[in-house]
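Asks: Sequence unavailable; structure follows:
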C-alpha cells in the first residue's frame, strides 16, 4: 500500500478515519456521559495532527498524480463524515491501479 502515491493517501486516510471514529464514539461519550474531558483533549489532539498530516498527503498526491480538483475536494470532505474515508478508500483502490 505504501509503495504507490495513492497508497500513501489510502494509508493516511485509514488512520485519520479511525481517529475520527474514536473521537466521536469513544472520547465524546466519555466526556459527556462520564464527565472525563481529558479523553476528548487527548484524542482530539491526536485526531487534529492526523487530519493536518492527511491534508498534506492530499496535496502531495494531487501534485504528484496531477489529479483534477474533484479528488482533493472529495478527499477533504469525506474526512468530516464518519466512515467516509473507508468508502473513499474503495474508489481510491481502483484509481491506484491507474495512477500508481
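Replies: Perfect, thanks for sending it. Remember, it's a predicted structure, so these values are computed and weren't measured experimentally.

Asks: contacts and neighbour counts: CA atoms only from here.
Replies: Fine.

Asks: can you list the residues that contact the helix or strand hosting residue 75?
Replies: Assigned by DSSP states H and E, residue 75 belongs to helix 70-78. If you take CA atoms under 8 Å, 6 or more residues apart in numbering as the criterion, helix 70-78 is touched by 55, 58, 59, 62, 84, 85, 88.

Asks: And here is the other one:
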C-alpha cells in the first residue's frame, strides 16, 4: 500500500504543479485552453485516489486523525505531497 501511495502522491503533486504553472498560465495569460481540461481531469482523478489511499493507509498504520488531516491538506499545497512522502513515508519507523 505504501508503494502505491508514493506513486500516487508523486503523480498528484506533479499534476498540481503542471496545472498551476503550465495549464493555468496558458489559459489566463495566453488565452489557450488546450491543456486545462486534460490537466484538470488528471489532477482531479489523482486527487481522489490520493485521498482514498491516504485513508486506507491511515487505517492500515493506525494514524491519528490529525496526521491524516495533515496528509490530506498537503495535497492542495504545491509541493505538499513531496513533503508528505519525505516526512511520513521515508522515516525509518514507517517502513
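Replies: The structure has been received and is ready for your questions. All of these numbers come straight from a predicted model, not from anything done at the bench.

Asks: which parts of stretch 20-40 of structure 2 are buried?
Replies: Neighbour-count burial for stretch 20-40 of structure 2, counted by 16 or more other CA atoms under 10 Å, picks out 20, 23, 24, 26, 36, 39, 40.

Asks: how close does residue 9 of structure 2 get to residue 48 of structure 2?
Replies: Separation of residue 9 of structure 2 from residue 48 of structure 2 (CA to CA, to the nearest Å): 11 Å.

Asks: Likewise for residue 30 of structure 2?
Replies: Residue 30 of structure 2 is 29 Å from residue 48 of structure 2, where distance means CA to CA.

Asks: How about the contacts made by the residue nearest the centre of structure 2?
Replies: In structure 2, the residue lying closest to the centroid (CA atoms, centre = their mean) is residue 12, at 3.7 Å. Applying CA under 8 Å, 6+ apart to residue 12 of structure 2 gives the contacts 43, 46, 47, 50, 75, 81.

Asks: Equivalent analysis for residue 36 of structure 1, please.
Replies: Going by CA under 8 Å, 6+ apart, residue 36 of structure 1 touches residue 30.
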